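Q: Sequence first, predicted coordinates after that:
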Amino acid sequence: MTTVVNDTGVGPLLRGWRERRRLSQLELALRAGSSARHISFVETGRSRPSEEMVLRLAEHLEVPVRERNALLLSAGYAPRYTESPLDAPRLEALREGVERLLRGYEPYPALVVDGSYTVVAANRGVHLLLDGLPEHLLAPPLNAMRIALHPEGLASRIRNLREWRAHLLSQMERQIGLVRSESLRALYEEVAAYPPPPGAEDGPEGAEAEPYPYFALPMRIEHDGRVLSFVSSISTFNTPMDVTVAELAIETLIPADPETAAYLRSLAEAEEASSSG
């Protein structure tokens, strides 16, 4: 994704973020230690905000890091946040830490995606779930949303597809509301248009009215004749100073029942016994 700069100046951009957050000028001013009059002058272009003020307003408006650079450029300042390639030497510690985390989470699935849901790292638990999918879905760059919702992908194996699909699309809609990304919007339109796999609408889970006996909505997926249940947890980096790092998300799939956990542990033990023997 690229940083988009609006040539009308920083004022309209800030007003757009304020309206998106449903804050009045007074509410924003109180949070940022300013005045409604000054916020009004900034938004209408009558006053040029300082670099510190741009960053302070961006912080209170919860503007993503990439968009903070766009605000600074529109105000006539240099970008504050770098955008390093993931293989850059300065991110070596991050890469090693993430790889250790993914390995340590095995045998349960865990993966890392960027802001467009491209998979940048995954552990063996994820590859277990992807086993047998068609090559065209597994060809790089691997995209988590395409794999999950494509009728030839995991969608054909997810027992509660109707609910899980609604959850994933809602997640994407919330993200689109936070960032200005044409690539993300195009991905949403693509996966939202996927037809359901044959029989998905008539499956036993689709018409089930009873609530799930879980603490969160699970993804119930078939694997090797079994139905495994997972709930998803997503983590991001705190106070990132790099655009690339800010857009990374670590998703872990937590077994939602003892049977799923036991099955994955048994697979890992069998694999370890086979390799050591």
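A: Arrived safely, thanks for sending.

Q: use CA for all of it now, contacts and neighbours both
A: Noted.

Q: residue contacts, Pro64?
A: Going by C-alpha atoms under 8 Å, 6 or more residues apart in numbering, Pro64 touches Leu178, Val179, Ala246.

Q: These into CSV, with extra columns for neighbour count and secondary structure?
A: Output for these, formatted as CSV (neighbours: other C-alpha atoms under 10 Å; DSSP: H, G, I helix; E, B strand; the rest coil):
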residue, neighbour count, secondary structure
Leu178, 16, helix
Val179, 17, coil
Ala246, 20, helix
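
Q: TSV for those residues, including distance to Ala193?
A: Output for the contacts of Pro64, formatted as TSV (distance: C-alpha to C-alpha, whole Å):
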residue	distance to Ala193
Leu178	22
Val179	21
Ala246	29
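
Q: what's the neighbour count on Arg66?
A: 24 (other C-alpha atoms under 10 Å).

Q: Tell me how far it lies from Glu247.
A: 9 Å (C-alpha to C-alpha, to the nearest Å).

Q: Got another one to weigh against that:
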Amino acid sequence: MTTVAPDTGVGPLLRGWRVRRRLSQLELSLRAGSSARHISFIETGRARPSEDMVLRLAEHLDVPVRERNALLLAAGYAPQYAETPLDDPSMASLRTGLDRLLRGHEPYPALVVDGTYTVVAANRGITMLLEDLPEHLLAPPLNAMRITLHPEGLAPRIRNLRQWRGHLLDQMERQITLVRSRALRSLYDEVAAYPLPAGCRGQNDRDDGDHGSGRDHRVPYTYVALPLQVEHRGNVLSFVSSISTFNTPMDVTVAELAIETFLPADQATVAHLHSLVPGDR
């Protein structure tokens, strides 16, 4: 169990989540079957919530599982959600399912990451994209954000790096607002500070724009979603990505897993990837 007791009471923590969700005390009380007065007393420390009330409020505030444990600890109760290592025997069926999903997506890239973007599983499509990268970036534990944005990683190969980098940094910022993770904040600070490769320009960049931040969010109108455009063996491959998580997880490890699949955004990408698979049509 990696959850630690917070340095503040449950009331301020719950209030923080309520404010984050932009709910009034009355709105939350109606959803949770309580009263605005009782919610106010809990937030100010005048009333100690029951274990059931903590969990009920957390559910209606859509609090991440790891943070629900922190709320319980702050209220003086034992954590409810285990944090089982992915290599634990009890996780065998989950690992098998993930491996089957990743293999089924080939030859297109797909991977599974944890809450700090450590890669816990990947298919051959990902391995193909990482060809010829430096050993120090490929050494375990492999981190998806680090290997994508590092100037010796995929960054020089990404044609629309400014846009893709901006998308990834925004994604991390949203996560940081939801979880109190020093590791995630440290990773964000590290990758946000990486210098852009020399001559880096994102698609649709203008010569007179501000190219210092690397946060160009303009989306090419020819795509239905922001694509990842990456060079591979003299070809430019275009992908749109989809991220999936588990529904109603009861374990911290499972709750923080994310499955990212990359779908080809054009026929040229389809043809190139299938040409790399012997006997594939």
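A: Good, I have the coordinates. Not measured: the values here are computed from a predicted model.

Q: which among the contacts of Pro64 of the first structure gets closest to Gly132 of the first structure?
A: Lowest distance from Gly132 of the first structure to the contacts of Pro64 of the first structure (C-alpha to C-alpha) belongs to Ala246, with 32.6 Å.

Q: The second structure: which residue goes with the closest one?
A: When the second structure is aligned by TM-score structural alignment, Ala246 of the first structure is paired with Ala255.

Q: Equivalent analysis for Leu217 of the first structure, please.
A: Match for Leu217 of the first structure (TM-score structural alignment): Leu226.

Q: Doesn't that match belong to a strand?
A: No. Looking at Leu226 of the second structure with DSSP: H, G, I helix; E, B strand; the rest coil, it is coil, so not inside a strand.

Q: measure it to Leu263 of the second structure for me?
A: 12 Å.

Q: For the two, list the residues in contact with both.
A: Val240.

Q: May I see the buried residues of stretch 168-178 of the first structure?
A: Leu168, Leu169, Met172, Gln175, Leu178 (16 or more other C-alpha atoms under 10 Å).

Q: should've said stretch 56-65 of the second structure
A: Leu57, Ala58, Leu61, Val63, Pro64, Val65.

Q: Over to stretch 24-43 of the first structure?
A: 25-26, 28-29, 32, 34-36, 38-40, 42-43.

Q: Filter the residues you listed down to the ones in helices?
A: Counting by DSSP state H, the part of those found in helices is Gln25, Leu26, Leu28, Ala29, Ala32, Ala36, His38, Ile39, Ser40, Val42, Glu43.

Q: among those residues, which two are most distant?
A: Ala32 and Glu43 (14.5 Å).

Q: ok, back up a step: tell me the one of the buried residues of stretch 168-178 of the first structure nearest Ala78 of the first structure?
A: For these, the nearest to Ala78 of the first structure is Leu178 (22.5 Å; C-alpha to C-alpha).

Q: Tell me who's in contact with that closest one.
A: Per C-alpha under 8 Å, 6+ apart, neighbours of Leu178 of the first structure: Val63, Pro64.

Q: Okay, the aligned residue in the second structure for it and Gly16 of the second structure: tell me how far apart.
A: Leu178 of the first structure maps onto Leu178 in the second structure when the alignment is built from TM-score structural alignment. Noted for Leu178 of the second structure: a distance of 10 Å to Gly16 of the second structure, by C-alpha to C-alpha.

Q: Just the ones of the buried residues of stretch 56-65 of the second structure in helices?
A: Using DSSP H, the buried residues of stretch 56-65 of the second structure in helices are Leu57, Ala58, Val65.

Q: just those now: which is nearest Tyr81 of the second structure?
A: So of those, ranked by how close each gets to Tyr81 of the second structure (C-alpha to C-alpha), first place is Val65, at 7.1 Å.

Q: Could you tell me which residues make contact with the closest one?
A: Per C-alpha under 8 Å, 6+ apart, neighbours of Val65 of the second structure: Tyr81, Pro249, Met250, Asp251, Val252, Ala255.

Q: so what's the match of Ala246 of the first structure closest to, chain neighbours aside?
A: Spatial nearest neighbour of Ala255 of the second structure, chain neighbours left out: Pro249 (5.2 Å); criterion: C-alpha to C-alpha, 6 or more residues apart in numbering.
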